[in-house]
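>>> next input, structure requested:
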Amino acid sequence: MNSKVGIFWFVENTLVYKAQNAIDLKADQLGFIDSPLQHQVEWEENNIYQLFGLTLFNSDYYNFPRGRVIFNTKLNTSYVYLDKKLFKKYIVKKIKANFYLLDRKVKFFTDPHYHCFGSI
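Just a heads-up that it's a prediction; the model follows:
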């Protein structure tokens, strides 16, 4: 199974995510494969949370802890950037399962870009 790249949130004990096969996307000049998906567009325009049974209309995408998965082709490793609040074993396991990373090399990074001010 291919590794996936994409974006995610953790809301109301639910991993809300959108993933794409890394193999279907082109690596940049540094060898990174990133999804063109944008948190703001998926949340506020496409209401992605509805696909997961959540009714969060008129909520802002940045009010919930979120992150992004990218793939480093040179190291054959997935990089998961996430709000530090999400660095919990049960949440990490959900991210790894849904992005097909359970049997792959994965590195986790907290990133101020994904800092959320709300609580989970």
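
>>> can we go C-alpha only for contacts and neighbour counts from here?
OK.

>>> any idea which helix is longest in the chain?
In the chain, with assignment by DSSP state H, the single longest helix is helix 89-98.

>>> report the buried residues of the following helix or strand past it.
Using DSSP states H and E, the next helix or strand after helix 89-98 towards the C-terminus is strand 105-110. Neighbour counts over strand 105-110 (16 or more other C-alpha atoms under 10 Å) mark 106, 110 as buried.

>>> before we move on, what about stretch 20-31?
Buried, per 16+ other C-alpha under 10 Å, within stretch 20-31: 20-22, 27.

>>> one more, so I can put them side by side:
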Amino acid sequence: MNVGIFWVYAGQVFGALTPLSEAELGIPGMLDSPQNHVDAWPRVRSFLPQHLRDGEYFEIPRGRVLYSTTGLRAIVYMDATLHKKNIKAKVSKYFGLDQTKTSWRFDDHYTTDSTNLDDLFGEMDE
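Here you go, the predicted structure:
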């Protein structure tokens, strides 16, 4: 099993995996990857189609997998657009998750909705 960050484009999951044995205790009771979307983006975008390579990391639906040491389960925070059975199955496979021991959650931090992005980052067109 792994924790880490991911994006989903055209039904494909890609990102940065951290084995659970190498995860860090961030929030008490939660194992997390030291990876973040901002720093990983320059490396992972090279695998995208050319027309997406100049985009920003937050323009493609994304998420993060954590592990609860108290609940003994994975917790996946991701863009609301990704909450579909087939995407959950692909994320589970990519990270080696047991879907019966995984909680799926929405998080506006991972949104691709332009209104929510404006709220998070300020007016993007200014």
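
>>> aligned to I75 of the second structure, what sits in the first structure?
In the first structure, I75 of the second structure lines up with Y79, judged by TM-score structural alignment.

>>> quick one: contacts for its match?
Contact partners of Y79 of the first structure, counting by C-alpha atoms under 8 Å, 6 or more residues apart in numbering, are 69-72, 106-109.

>>> try it again at 6 Å.
69-71, 106-108 (C-alpha atoms under 6 Å, 6 or more residues apart in numbering).

>>> hang on, it in a helix?
No. With DSSP: H, G, I helix; E, B strand; the rest coil as the criterion, Y79 of the first structure is located in strand rather than a helix.

>>> what residues in the second structure pair up with the longest helix of the first structure?
Alignment of helix 89-98 of the first structure against the second structure: residues 85-94, by TM-score structural alignment.

>>> average offset between the matching stretch and the first structure?
Aligned to the first structure and superposed, stretch 85-94 of the second structure gives a mean residue distance of 0.5 Å (mean C-alpha distance after the TM-score superposition for the first structure).

>>> can you convert the buried residues of stretch 20-31 of the first structure into CSV and add a column each for distance to F117 of the first structure?
Below are the buried residues of stretch 20-31 of the first structure laid out as CSV (distance: C-alpha to C-alpha, whole Å):
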residue, distance to F117 of the first structure
Q20, 28
N21, 30
A22, 30
A27, 32
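
>>> which one of the residues you listed is nearest to E12 of the first structure?
The nearest member of those to E12 of the first structure, counting by C-alpha to C-alpha, is Q20 at 23.4 Å.

>>> surely the closest one touches F8?
No. Applying C-alpha atoms under 6 Å as the test, Q20 of the first structure and F8 come out as separate, 11.8 Å apart.

>>> can you check which residues contact both of those two?
Counting by C-alpha under 6 Å, 6+ apart, nothing touches both Q20 of the first structure and F8.

>>> and the buried residues of stretch 20-31 of the first structure as a markdown table, adding secondary structure and distance to K96 of the first structure?
Output for those, formatted as a markdown table (DSSP: H, G, I helix; E, B strand; the rest coil; distance: C-alpha to C-alpha, whole Å):
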| residue | secondary structure | distance to K96 of the first structure |
| --- | --- | --- |
| Q20 | strand | 14 |
| N21 | strand | 14 |
| A22 | helix | 14 |
| A27 | coil | 21 |
